[in-house]
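> have a look; sequence and predicted model below, questions after that.
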Amino acid sequence: MKRALFLGGTGTISQSVCALAARRGWQLTLVNRGSCMDRVPEGAQVLCADVRDPDALARVLAGRTFDVVADFIAFTPDHVRRDMDLFDGRTGQYLFVSSASAYQKPLAALPITESTPLVNPFWQYSRDKIACEEALNARMRETGFPVTIVRPSHTYCERKAPVALHGTRGNWQVLARMREGKPTIIPGDGTSLWTATHASDFAKGFVGLMGNPRALGSAVHITSDEALSWNRIYEILAGALGVELHPVHIATDFLVACQDEYDLNGDLHGDKCANVLFDNTKIKRLVPDFVCTVSMAEGIRQAVEYMCAHPECQEPDPVFDRWCDRVCAAYQAGLAAFQA
C-alpha cells in the first residue's frame, strides 16, 4: 500500500482529496492541529502538530518516509524551504499546492495554459506562491528534488458556494443578504467569465497525479473547462435560494477605494475580476480519466441547499453586511448627484 502524507487535509480542497485517496487505497497520514476531525477519512492517521513549528514537525515525523508528501497550507518560500529540508530523501514526490491566481494579470491571451506567465502585481498572496514555485524549481534543478506543482483556481465545496465578494467569516452573509432582499454587490458589470471547480472534481486530478512519475518536474492546473459570467453565477445563487436577485454593479476601482475593512485589490484586480478560461490539456494527458462531472450550475445549487440546511455553515458577518450597505449607499449617492 502506498503511503501519503498530507500537511493540512481538512480544508475545502484537501478534504475531498483525502476522501478520494483513501477510497483508492492510499495509506494516509495527516498533520494538523487536530481540528475538524470529523472531516478526516476513516483509517487515516492524524499526527497533531503545528506545521509552522519545524522542530515539532520533525519530531512527529521522525523516521517516517512516504511515497507522496502534499502540502496544502504552504504559502511562503520559508514554508516550502522547510518542507524541502525535511523531506529531501524521504519522499518520492512532493506536491505543492500553488494557485492559478499566480497567472498573468491582466491576461494577455486566453485560454490560460501552464505556459502563461506567472506575474501578479496586485496580490501579495499570488506573488508569494510564485516565489514558492521558484524556490522549488531551483531545488529541483540543483538536487533533483521530486516536485510536482498544482495550481487550483476557485475551488468550492458544499460548505462554501462561490461568490465574487465576501467578508472574513465565509460566504453565508452574501446568501443572507439575498434572502433578506438586500442589494447584492457584483464587481464591474458582471460579464467577466469565471471558472469555479467543485472540490470532488479537483480531487480526481490531484489523486491522479499522486505517485504519477510523468508528473515529476511539472506544473499543472486542475480546473473545470466551464466558465460562467458573474451575473449568471449570482442568478443561479438567487434561484437556488428561491428569491429575486437585486444586483448592484459597482466598478472594481470604486470597491477597492472603499476597502477600509478589506484588502480587495488582490482579490478583485488580482483574481476575480479577470476573465478566466483554462486549457486543461495537460492534466487530461497526465491523468487520462480526469473529467469534471459537477457542472457549475448544479454544484452551486447543491452548495446553497447544503448551507441552508446546516446551521454550522451560517455564520453571520455583521461587519461585511454593514460594509455592503455603506458601499451601496455611497454608490447611490454618487448617482443621485448627477441625476438631480
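On my side now, so go ahead.

> okay, CA-based contacts and neighbour counts for the rest of this
Fine.

> residue ranges of the strands in the stretch 201-340 of the chain, please?
Assigned strands in the stretch 201-340 of the chain, in chain order: 219-222, 228-229, 247-250 (criterion: DSSP state E, counting those that start in this stretch).

> can I get the ones you listed in CSV with mean neighbour count and distance to Glu133?
Conversion of the strands of the stretch 201-340 of the chain to CSV gives the following (neighbours: other Cα atoms under 10 Å; distance: least, Cα to Cα, whole Å):
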stretch, mean neighbour count, distance to Glu133
strand 219-222, 25, 9
strand 228-229, 18, 29
strand 247-250, 17, 35
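
> in TSV: those strands, plus distance to Asn32.
As requested, those are exported to TSV (distance: least, Cα to Cα, whole Å):
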stretch	distance to Asn32
strand 219-222	24
strand 228-229	35
strand 247-250	40
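
> go through these and name the closest to Ala161.
Closest to Ala161 of the strands of the stretch 201-340 of the chain, according to Cα to Cα: strand 228-229, at 14.3 Å.

> quick one: residues in contact with that closest one.
With contact meaning Cα atoms under 8 Å, 6 or more residues apart in numbering, strand 228-229 is reached by Gly190, Thr191, Ser192, Leu193, Trp194, Thr195, Met296.

> from the residues you listed, which land in strands?
Among the contacts of strand 228-229, the members found in strands (DSSP state E) are Leu193, Trp194.

> which one among the contacts of strand 228-229 gets closest to Trp123?
Minimum distance to Trp123 across those is 17.9 Å, recorded for Trp194 (Cα to Cα).

> and here's the other structure:
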Amino acid sequence: MREVCVIGGNRYFGKRLIARLMAAGDRVTVINRGSSAPPPGTIHLVADRNEERSLESALGSRTFDVVVDQVCYTPRQAAIARRVFAGRTRRYLMTSTVEVYEYEDSPAPVREDALDPRTVAVDLDLPWDDPQFLDSNYGEGKRQAEAVLAADPAFPYAAVRVAHVLGGDDDFTGRLAHYAERMRTGEPIAVPAVNHPATYIHVAEIADFLAWAAGADFGGPVNAASHGPLTTEELCAAVAAHIPGGTAVFREVEVGEVSPFSFARSYAMDNSRAERLGFTFGDASEWLHRAVAETLGR
C-alpha cells in the first residue's frame, strides 16, 4: 500500500484523482484548510499550505511515497512545499498548466523543452498574496513555482502541464455555459481576428493521467493533452447541438475581452513525451460531444 498525500483536490478532477488512488489500494491523506471535507475513506489534515509552521504541524512525522500538489500557484507556495516535503516524500508531483507557455507562441504544438523551468527568474517579492494580481498572473505564478521546485536537483519533483480541461457535471468554470447562454440569447461570441486552436483534455482523462504519473518515475515537466487541437468553432458546434435552435454568431474584436477558449496565440501542446513514457491519450474529437453533454446536463 502506497502512502499518497494530495494537497487540495476536493473538486473537479482532483476528487476523481483521489477516487482512482483509493481504488488502486493507496492510503490517501488530503491536506486542505478545512473548508470542505475530503472524500470518505481519506485521512484529513487541516493546514494552511501558505504557512510553513501550519503545514509542518499538521504533518507531524508523516512521510509519503508520493505527494500530489493540486493547488501550488506561486513560487512562495512552492518554496514552502520544497522545504517541508524535502526528505518526506520519494516523489512530488505538481499540477501545472498550459498557461506556462504564454510567452512561447509557436505554430507547432509546443514541447516541454520550450520552457526549461531552471531558466525562469523567480521573484518572491511580487504581491502573490493579492488575489487580483495572482488571477492576472496565473501562468507566471505557475512558471515560477516550477522554477522553485526545479532549482534543487535533489528534490524529486515532476510538473504536469495540464491542457484546458472539459467535461463533467461539476465543471465550475462556466466556460461552456458562456457559449450556451450566448446561443440561447442570440448574443454574439467575441473572438480575436486571428483565432488559434488549442489542445484540451477530458476531466476523466486528466484524473487518469495524474494517477498514472503518481506511480511513474519520470522527473521534470510533462505535457498532458488529448490528441487533436480544437477550434472555438468546433467547441461551439458541439454546444449548439445541445441547445434547441442553437446557432453561434461570432464577432471579431481587435482589442478587449474575448470569449473563453478563444486565443490570439497558439495553446497547442505536444504530448509525445508522456506517450513515450507509457501513457496513451485519447482523441479530443471522440469525447468532445460527451464532455459538452455532461457539463450542460443534456
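Structure received. Note that this is a predicted model, so its numbers are computed, not measured.

> what about Ala19 of the second structure, distance to Asp208 of the second structure?
Remark: distance between Ala19 of the second structure and Asp208 of the second structure (Cα to Cα, to the nearest Å) = 10 Å.

> for the stretch 1-150 of the first structure, which segments are assigned as strands?
Using DSSP E, counting those that start in this stretch, strands in the stretch 1-150 of the first structure cover 3-7, 27-32, 45-48, 68-71, 94-97, 147-152.

> for the ones you listed, could you give me CSV that also reports distance to Leu286 of the first structure and mean neighbour count?
Output for the strands of the stretch 1-150 of the first structure, formatted as CSV (distance: least, Cα to Cα, whole Å; neighbours: other Cα atoms under 10 Å):
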stretch, distance to Leu286 of the first structure, mean neighbour count
strand 3-7, 19, 22
strand 27-32, 22, 22
strand 45-48, 29, 16
strand 68-71, 17, 24
strand 94-97, 14, 26
strand 147-152, 12, 23
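
> what's the burial count for the aligned partner of Trp230 of the first structure in the second structure?
Under the alignment (TM-score structural alignment), Trp230 of the first structure maps onto Thr232 of the second structure. Using other Cα atoms under 10 Å, Thr232 of the second structure has 21 neighbouring residues.

> so where is stretch 53-66 of the first structure in the second structure?
By TM-score structural alignment, stretch 53-66 of the first structure lines up with residues 51-64 in the second structure.

> run the chain-centre distance for that stretch.
25 Å (Cα atoms, centre = their mean, to the nearest Å).

> what are the buried residues along it?
Glu52, Leu55, Glu56, Ala58, Leu59, Thr63, Phe64 (16 or more other Cα atoms under 10 Å).

> what does stretch 108-118 of the second structure give?
In stretch 108-118 of the second structure, the ones that count as buried by 16+ other Cα under 10 Å are Val110, Arg111, Glu112, Leu115, Pro117, Arg118.

> now swap in stretch 288-307 of the first structure and tell me
Across stretch 288-307 of the first structure, burial judged by 16+ other Cα under 10 Å covers 290-292, 294-297, 299-307.

> now stretch 74-87 of the second structure
Under the neighbour-count criterion of 16+ other Cα under 10 Å, stretch 74-87 of the second structure has Thr74, Pro75, Arg76, Gln77, Ala78, Ala79, Ile80, Ala81, Arg82, Val84, Phe85, Ala86 buried.

> Provide the aligned range in the first structure for that stretch.
Stretch 74-87 of the second structure lines up with residues 76-89 of the first structure when matched by TM-score structural alignment.

> give me the residues contacting that stretch.
Arg52, Pro54, Ala58, Ala74, Asp128, Lys129, Ala131, Cys132, Ala135, Leu136, Phe145.

> buried ones from those residues, can you make that a PyMOL selection?
In PyMOL, this line selects whichever of those come out buried by 16+ other Cα under 10 Å:
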select buried, resi 74+128+129+131+132+135+136+145
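
> can you flag which of the contacts of stretch 76-89 of the first structure belong to helices?
Of the contacts of stretch 76-89 of the first structure, the ones assigned to helices by DSSP state H are Pro54, Ala58, Asp128, Lys129, Ala131, Cys132, Ala135, Leu136.

> returning to what we had before: show the contacting residues for the match of Trp230 of the first structure.
Contacts of Thr232 of the second structure (Cα under 8 Å, 6+ apart): Asn195, Pro197, Phe261, Ser262.

> quick one: it from Asn195 of the second structure, how far?
8 Å.

> shared neighbours of those two, which are they?
Counting by Cα under 8 Å, 6+ apart, the residues touching both Thr232 of the second structure and Asn195 are Ser262.

> now the first structure: which of the contacts of Thr232 of the second structure match?
Of those, the contacts whose aligned counterparts also meet in the first structure (both residues aligned by TM-score structural alignment, their matches' Cα atoms under 8 Å) are Asn195, Pro197.

> kind regards, and thank you for your time.
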